[in-house]
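> build me a model:
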Amino acid sequence: MKLLAHHELAGFGGLGEGMAMQLTSDGRRILWLAHESAPKNFSGVDVTDPTAPKLIVQTELPHMKLRSNSLDVVGNTLVVAYQASEVGIKPAGVDIFDVSIPETPRLLSHFDCSGPHSRGVHAVWFVDGKYIHMSSGAPDFQPRNPLDDQFYRIVDISDPTKPFEAGRWWYPGTREGDEAPPPARLPKQFDTGFRTHNTNVFPDRPDRAFVGYIDGGAVVLDISDMKDIKVVSQWNHSPPFNGFTHTVLPLFDRGLWIVSDECVQDNGADWPKLVWVVDARNEANPVPIGTFPAPSFEAFAKRGGRFGAHNLHENLPGPTSFRSDTIIVGSFFNAGVRVYDTSNPYQVQEIAYFVPGAPKLSPAGAIQLNDVYVDDRRIVYTVDRFTGGLYILEMNI
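Below you'll find the predicted structure:
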């Protein structure tokens, strides 16, 4: 992994899990980045020449109690998630922008998800130009436990000026009034909630949603009828592990899922947080068959900040995205970005990595690489959770 460029984004870090690339009508490549913390909302970086990235726009959040942790782009339509620091705060939901002129994003509409028990939207998935799949609260949803406030929602934006809800599903027993009993919770130290994180739907199987349901594990849903969503399968390793299923990446041709946890505690306190290989040839009975080789606990756990798995490059179906059924790229906080060959799913091999030094003024005292995106040129983009900004890498494998 060769470092091609590093951009500090005018000193505004705090980058979240939103990375998406737009191919403009004049042939430019714009990398859109969501900021995990105020005051900035999202940034656009021209990476047409990956060795010379140029910041072309950086927008402001309405106030300091919001974060725009996630975004996606299809064509000239950008969708951005807004999550508040407390329930009841507005705005909370999704903004839809026209970015046909990337330097001047134009707001088309806002889909409101605020409410007395809602913090809004944590993560969005938008790849087909029609539906936003997201982890969201709602004004009419009261969780039995406040940690369970975000569930799976589908929003139709066929007309981006008039978004509307097309479907929803939540983990049985997590909403007030459910007939199902509340789910058994992890020990308080590790209880991070039965709520959605990534909600991935691919053109290969538009009738399936692959959902990381945090402490609820990996959940696959039949969404062929969005008004009547049904569970296809569930797989959960917690307990005995410590929860927070983040991403479920299906490898359709191979009948596999790659499932990543998220480390959410510093200094290895919730270790191990792993990336799993799950045999899903029989989708009703998924079976774990291995894990990715983990970075050394001794080398990284006490280095500073979080240590463990987080997100994966998710084989996005757009024209600028790298896609592979064997090569998987993931972000691991202070253990950097790592590349794996899964040709033998029973014996995954690490084949490349990049771990930069500690950024200036980082409160973690170490790098905290939060997310990763790989384009069709095999250029790798990764961002720091705090102050490190954007790193652009050449992947030679």
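> switch to C-alpha atoms for all contacts and neighbour counts from now on
Will do.
> for Glu350, helix, strand, or coil?
strand (DSSP: H, G, I helix; E, B strand; the rest coil).
> here is a second sequence; please produce its structure as well for comparison:
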Amino acid sequence: MTPDHARNMRLIGHSDQGGKADGIQVMVHEGFAYIGHLFSQGFSIVDVRDPKNPKPAGYVAAPPNTWNVHLQVADELLLVIHGKDVFADAAFADEANYYKAAAGAALGTAAPNTARNWDAGLAVYDLSTPGQPRRIGFMAVSGGIHRIWWTGGQWAYVSALLDGYTDFIFMTVDMSDPTNPREAGRYALPGMHQAAGETPSWAANRKFGLHHALVSGDIAWGAWRDAGLVVMDVADRANPKLIKHVNWSPPFQGGTHNCLPLTDRDLLVVLDEAVLDDFEDGLKNIWIFDVKDPANPIPLSTMPPPSDASYARKGAHYGPHNIHENRPDTFQSSSLIFSTWQNAGVRIFDISDECLPKEVGALVPPPPRSMMDQRPGKKPIIQSCDIFVDKAGLIYVTDYNAGLYIMEYTG
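Next comes the predicted model:
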């Protein structure tokens, strides 16, 4: 398998995930990759102990009309989200119908007690036997969960869609009993709690909802889609409080997806996600902020966009989607940033000079051999999605249609 483009990177292995080649979030633990699906529902397990020859090792089905797109692994446990399988719904065949609307309105949860046909919440699996998850717990969440941040221990942090709210909000979860996770606290931007009489101050086509937050110490750095960056004090996990809300959309395009704190350098890497085909939502950025004072984030620079081809004209999604989040027990760096750019593959940036980041590695896989995405108008174009870098430096990258790629940075 020959990449379309490679610089200081090489392909090591590939898996079609047992024929379910659509991948979203990937976690690697004790020689097994756990991969959420975008169209196949459920999640897959791939044996990656031989990275040159990864082998499908299992699949766990989701309940009807439910997806398990995101997951986390720590403490010999696997946490998996349950939410509505959005793209199986004909109403969202055009992605813009989801990304240009509040989730509560689009999915019908803004009005409490409305009927729904999907499973919603957080599932917990025991991983004491690697590669063989055994479900041991579940926390119901009325509308579902989108993504989790959990690195082990008592506290997990989720983006939760709750009855009566306009979109996903921040929730802290007590994991002290993994068989019975419990909500501890929540935070929503003013205007989101519709059932309490609050009224949004933003337009209906603006997606003011939490994608997810990364927590470092007692600060949660929230990526709030079209609302930008929301910095929260979580010293009291039962009562998260706002430190600062910063939004650069407009004039920029919104879609904030990741906020990665580099605490040793007082920096924050913030990624805005490209969500529409054919460059419809324009150039999205990966930003670097100075956060010496968390109440006053200062933008310093943006990563240079790929220049080796005309990706804006290539088709499908072009632009940032995800970054490696420096989880414990993975590759950790405050100078190398690993990112996916969808039709532009994988890009690695050196931010040793935070004001002048530079691309130091790139790999664009070949077109997918077949299409998992059966929505109208979708084309066989690479869509590098999520990225995970293990302690040894191996890079695991998922694709919406092409499965799991294993790569190496040689720079």
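> what's the TM-score for these two chains?
Comparison of the two superposed chains (TM-score structural alignment, normalised by the length of structure 1) gives a TM-score of 0.89, and 369 aligned residues with a C-alpha RMSD of 1.7 Å.
> helices along structure 2, start to end?
According to DSSP state H, structure 2 carries its helices in the segments 96-99, 103-107.
> any idea which of these is most buried?
Comparing the helices of structure 2 by mean neighbour count (mean count of other C-alpha atoms under 10 Å), helix 103-107 ranks first with a mean of 20.
> about what we covered before: out of the helices of structure 2, flag the one nearest Lys378 of structure 2.
helix 96-99 (13.7 Å; C-alpha to C-alpha).
> for that closest one, grab the matching residue range in structure 1.
Counterpart in structure 1 of helix 96-99 of structure 2, with TM-score structural alignment as the criterion, is absent.
> could you say what helices and strands that helix packs with?
For helix 96-99 of structure 2, not one helix or strand is in contact under the criterion 3 or more C-alpha pairs under 8 Å, 6 or more residues apart in numbering; DSSP states H and E.
> 10 Å instead, please
helix 103-107 (3 or more C-alpha pairs under 10 Å, 6 or more residues apart in numbering; DSSP states H and E).
> in the stretch 1-150 of structure 2, which spans are strands?
5-7, 9-15, 26-29, 32-36, 43-47, 55-60, 66-67, 71-74, 77-84, 121-126, 134-140, 144-149 (DSSP state E, counting those that start in this stretch).
> can you list the ones you listed in JSON lines and add distance to Ile219 of structure 2 and mean neighbour count?
Below are those laid out as JSON lines (distance: least, C-alpha to C-alpha, whole Å; neighbours: other C-alpha atoms under 10 Å):
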{"stretch": "strand 5-7", "distance to Ile219 of structure 2": "36", "mean neighbour count": "17"}
{"stretch": "strand 9-15", "distance to Ile219 of structure 2": "34", "mean neighbour count": "20"}
{"stretch": "strand 26-29", "distance to Ile219 of structure 2": "24", "mean neighbour count": "22"}
{"stretch": "strand 32-36", "distance to Ile219 of structure 2": "27", "mean neighbour count": "26"}
{"stretch": "strand 43-47", "distance to Ile219 of structure 2": "30", "mean neighbour count": "25"}
{"stretch": "strand 55-60", "distance to Ile219 of structure 2": "34", "mean neighbour count": "18"}
{"stretch": "strand 66-67", "distance to Ile219 of structure 2": "29", "mean neighbour count": "27"}
{"stretch": "strand 71-74", "distance to Ile219 of structure 2": "20", "mean neighbour count": "22"}
{"stretch": "strand 77-84", "distance to Ile219 of structure 2": "22", "mean neighbour count": "26"}
{"stretch": "strand 121-126", "distance to Ile219 of structure 2": "23", "mean neighbour count": "22"}
{"stretch": "strand 134-140", "distance to Ile219 of structure 2": "24", "mean neighbour count": "17"}
{"stretch": "strand 144-149", "distance to Ile219 of structure 2": "13", "mean neighbour count": "26"}
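> report the contact partners of Glu183 of structure 2.
With contacts defined as C-alpha atoms under 10 Å, 6 or more residues apart in numbering, the neighbours of Glu183 of structure 2 are 139-141, 155-158, 171-175, 237-238.
> need the counterpart of it in structure 1.
Using TM-score structural alignment, Glu183 of structure 2 pairs with Glu165 in structure 1.
> dump the strands of the stretch 1-150 of structure 2 to a markdown table, plus distance to Ile323 of structure 2.
Formatted as a markdown table, the strands of the stretch 1-150 of structure 2 follow (distance: least, C-alpha to C-alpha, whole Å):
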| stretch | distance to Ile323 of structure 2 |
| --- | --- |
| strand 5-7 | 18 |
| strand 9-15 | 17 |
| strand 26-29 | 12 |
| strand 32-36 | 16 |
| strand 43-47 | 21 |
| strand 55-60 | 25 |
| strand 66-67 | 22 |
| strand 71-74 | 15 |
| strand 77-84 | 19 |
| strand 121-126 | 23 |
| strand 134-140 | 28 |
| strand 144-149 | 14 |
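> now the helices of structure 2 in a markdown table, with distance to Gly131 of structure 2?
Converted to a markdown table, the helices of structure 2 look like this (distance: least, C-alpha to C-alpha, whole Å):
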| stretch | distance to Gly131 of structure 2 |
| --- | --- |
| helix 96-99 | 34 |
| helix 103-107 | 33 |
